[in-house]
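Q: Pasted the sequence and its predicted model underneath.
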Amino acid sequence: MSLSDTNRAVTLITGASGGIGSALAHALAGTHELILAGRGGERLAAVCAATGGHPLVLDLTRPETFADALAGLGRVTNVVHNAGVLELGAVAEQDHAVWTHMLAVNTVAPAELTRLLLPLVRQERGTFVFVNSGAGLSANAGWGSYAASKFALKALADALRGEEASNGVRVTSVYPGRTATEMQRKVRGQEGAEYTPQAFIDPQTLAQTIAFVLNAPRDTALTDLTVRPGPQP
């Protein structure tokens, strides 16, 4: 896959077939060249067809496969680390397999993708966006493993920002509150609560926020952005 013949920004989005990733792909369609990463299948194919994106099949639990998967990329301007997994549970209940999986997908995979894509993003003086979570700022009961992975993701972004500022690379962490996605539906089920999408952030609103970060003028750096659901009518 070579996108070197376009003058538009080339933006790679992980978790592109999910609620936030799909909304972001639609928000950027027509203004960015899109590389849409996911596990493959009909949902990813449908998002690519609707947005003109190029599919990139990645298994985030197998970082040893990333280099080969990325080998054909000609340009990458921006990377949006959006993919993630979540499983609620008390520390007393979740064994090492849960913690290992959570950290592998939510922290190790973004770190390895960043390492491999950094030379291309440096060439473009581009932007990394880490879609974090409110749980990356405060850990509540039952959220230990997920929050730990998101605290670590914040550390990754903070370190990268300091290391790459002299190369013109911008790094933003976005901390969304509860967003109306299928992941949130799962969370509400685990909490034994009703899923009411209108009470949460619309994925399209969050997508517009991320698009603003990517398109922000070069004389500004948006380092940390917290997004919360607005007041209910």
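A: Looks like it arrived, so ask away. Residues are numbered from 1 along each chain as shown.
Q: hey, let's count contacts and neighbours off CA atoms from now on
A: Will do.
Q: Helices of the protein, start to end?
A: Taking DSSP state H as the criterion, the chain carries its helices at 19-28, 42-51, 66-70, 96-103, 109-124, 144-164, 182-191, 203-215.
Q: check contacts around the residue positioned nearest the centre of the chain.
A: The chain has residue 82 as the residue nearest its centroid, 1.3 Å off, counting by CA atoms, centre = their mean. Listed by CA atoms under 8 Å, 6 or more residues apart in numbering, the contact partners of residue 82 are 13-16, 20-21, 130-132.
Q: and those residues, which of them are in strands?
A: 13, 130-131 (DSSP state E).
Q: if I look at residue 186, how far off is residue 205?
A: Remark: distance between residue 186 and residue 205 (CA to CA, to the nearest Å) = 21 Å.
Q: likewise residue 59?
A: Residue 59 is 28 Å from residue 205, where distance means CA to CA.
Q: Likewise for residue 179?
A: Applying CA to CA to residue 179 and residue 205 gives a distance of 10 Å.
Q: List the contacts of the nearest residue to residue 160 once chain neighbours are set aside.
A: Take residue 160 and drop its neighbours on the chain: the residue closest to it by CA to CA, 6 or more residues apart in numbering is residue 171, 7.2 Å away. Contacts here follow CA under 8 Å, 6+ apart; on that basis residue 171 touches 127-130, 157-158, 160-161, 221-223.
Q: Neighbours of the closest residue to residue 144 other than its chain neighbours, how many?
A: Of all residues not flanking residue 144 in the chain, residue 91 sits nearest, at 6.4 Å (CA to CA, 6+ apart). Close neighbours of residue 91, defined as other CA atoms under 10 Å, add up to 13.
Q: In addition, the following structure is provided for comparison:
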Amino acid sequence: MTAHLITGAGSGIGTAVVERLAERGDDLWLLARDAGRAKELESRFPGSRTLVGDLATPEKLSWAFGHQELPDRLDSLLHIAGVVDLGDVGDLTPKIWQRQLAANLVSPAELTRLLLPQLRLARGHVVFVNSGAGLRANPQWSAYAASKHGLKALADALRAEEQANGVRVTSVYPGRTATPMQAKVHQQEGKEYDASRWMAPESVATTILTALDLPRDAEITDLSVRPGG
């Protein structure tokens, strides 16, 4: 059975991806920040299994995984979780920078490191759900964009390093998507949030599954998807 480990399964794009993979009958491992969240995800997605690890503290992930059962092999590792806090460079504190860098960059790097043996065994696929901010930085987006620019660098380096092991690496760059994170962004921007203006999470999920399902003789390296209409 095809096995996937997904971060960010509890909302937005992550939920849409989990629902699609569950419909296919795939084996799902969901990362939860704590035991309470793990129970919630297992109840919401019957048949799934959870790993507990907090992306806010990447330095503790190795210890946390050392006390849990890990999958024997992984066909994909899907990095979908993320956090965002906007603000001018002159106002952003180190704590705000570190929070976004930890969750959006350092934890994906550490999760990938810890799970590379399982990915190599399956000749698996690592998907980084990045952002348009990973390609350009707009005012008030410096910390988030820096974390996402770093995520692109991580993906590019990993792809070159793991090509000989048969591990594929894809970066997906969604534009604005109708998710709880987007509602928070609008609040921070002081703008009214209208979900109908933006892409549905299911549309981004289709993009991710397209990359996963590509025949083994090809690899999507970078894929941008934007709201249409």
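A: Great, that's in hand. Just so it is clear, the structure is predicted and the values come from calculations on it, not from any experiment.
Q: follow-up on the earlier one: compare residue 179 and residue 205 of structure 1 (neighbour count), which wins?
A: residue 179 (24 against 16).
Q: Trace the more buried one over to structure 2, please.
A: Residue 179 of structure 1 maps onto residue 177 in structure 2, with residues paired by TM-score structural alignment.
Q: what's the distance between residue 64 of structure 1 and residue 39 of structure 1?
A: For residue 64 of structure 1, the distance to residue 39 of structure 1 - CA to CA - is 15 Å.
Q: Residue 199 of structure 1 now?
A: Residue 199 of structure 1 sits at a distance of 29 Å from residue 39 of structure 1 (criterion: CA to CA).
Q: related to what we said a few turns ago, make a markdown table from the contacts of residue 82 of structure 1 and add distance to residue 95 of structure 1 and neighbour count to it.
A: Below are the contacts of residue 82 of structure 1 laid out as a markdown table (distance: CA to CA, whole Å; neighbours: other CA atoms under 10 Å):
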| residue | distance to residue 95 of structure 1 | neighbour count |
| --- | --- | --- |
| 13 | 30 | 25 |
| 14 | 27 | 25 |
| 15 | 25 | 22 |
| 16 | 29 | 30 |
| 20 | 29 | 25 |
| 21 | 29 | 26 |
| 130 | 27 | 24 |
| 131 | 26 | 23 |
| 132 | 23 | 30 |
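Q: of all those residues, which two lie farthest apart?
A: 16 and 132 (15.3 Å; CA to CA).
Q: Most distant residue from the centre of structure 2?
A: Farthest-out residue of structure 2 from its mean C-alpha position, per CA atoms, centre = their mean: residue 90, at 28.5 Å.
Q: Residue 64 and residue 39 of structure 1: which has the busier surroundings?
A: Legend: neighbour count by other CA under 10 Å for residue 64 of structure 1 and residue 39, higher for residue 39 (17 against 12).
Q: Alignment lookup: that one to structure 2.
A: Counting by TM-score structural alignment, residue 39 of structure 1 corresponds to residue 33 in structure 2.
Q: Now that match: closest residue in space, sequence neighbours ignored.
A: Residue 33 of structure 2's closest residue in space is residue 54 (CA to CA, 6+ apart), at 4.3 Å.
Q: Give me the neighbour count for the counterpart of the one you found in structure 1.
A: With TM-score structural alignment as the criterion, the equivalent of residue 54 of structure 2 in structure 1 is residue 59. When neighbours are counted by other CA under 10 Å, residue 59 of structure 1 registers 17.
Q: Residue 59 of structure 1: what's it in contact with?
A: When contacts are counted by CA under 8 Å, 6+ apart, residue 59 of structure 1 touches 38-39, 65.
Q: ok, now residue 34 of structure 1?
A: 10-13, 25, 28, 52-54.
Q: what do we get in structure 2 for residue 196 of structure 1?
A: Match for residue 196 of structure 1 (TM-score structural alignment): residue 194.
Q: Give me the number of neighbouring residues for that match.
A: By other CA under 10 Å, the residues close to residue 194 of structure 2 number 11.
Q: just to revisit the earlier point, correct me if wrong: the match of residue 179 of structure 1 contacts residue 196.
A: No: applying CA atoms under 8 Å as the test, residue 177 of structure 2 and residue 196 come out as separate, 9.6 Å apart.
Q: How about the match of residue 179 of structure 1, nearest residue that isn't a chain neighbour?
A: Distance criterion CA to CA, 6+ apart; nearest residue to residue 177 of structure 2, sequence neighbours excluded, is residue 199 at 4.6 Å.
Q: One more: residue 222 of structure 2?
A: residue 171 (4.8 Å).
Q: And the residue nearest to residue 190 of structure 1 when sequence neighbours are not counted, how far from residue 122 of structure 1?
A: Nearest residue to residue 190 of structure 1, sequence neighbours excluded (CA to CA, 6+ apart): residue 88, at 7.0 Å. The gap separating residue 88 of structure 1 from residue 122 of structure 1 is 37 Å, by CA to CA.
Q: ditto for residue 50 of structure 1
A: Distance of residue 50 of structure 1 to residue 122 of structure 1, given as CA to CA: 29 Å.
Q: More neighbours: which of those two?
A: Ranked by neighbour count (other CA under 10 Å), residue 50 of structure 1 and residue 122 place residue 122 first, with 19 against 13.
Q: rewinding a little: any idea how far residue 182 of structure 2 is from the equivalent of the residue nearest to residue 190 of structure 1 over in structure 2?
A: Taking TM-score structural alignment, the alignment pairs residue 88 of structure 1 with residue 86 from structure 2. When distance is defined by CA to CA, residue 86 of structure 2 is 12 Å away from residue 182 of structure 2.
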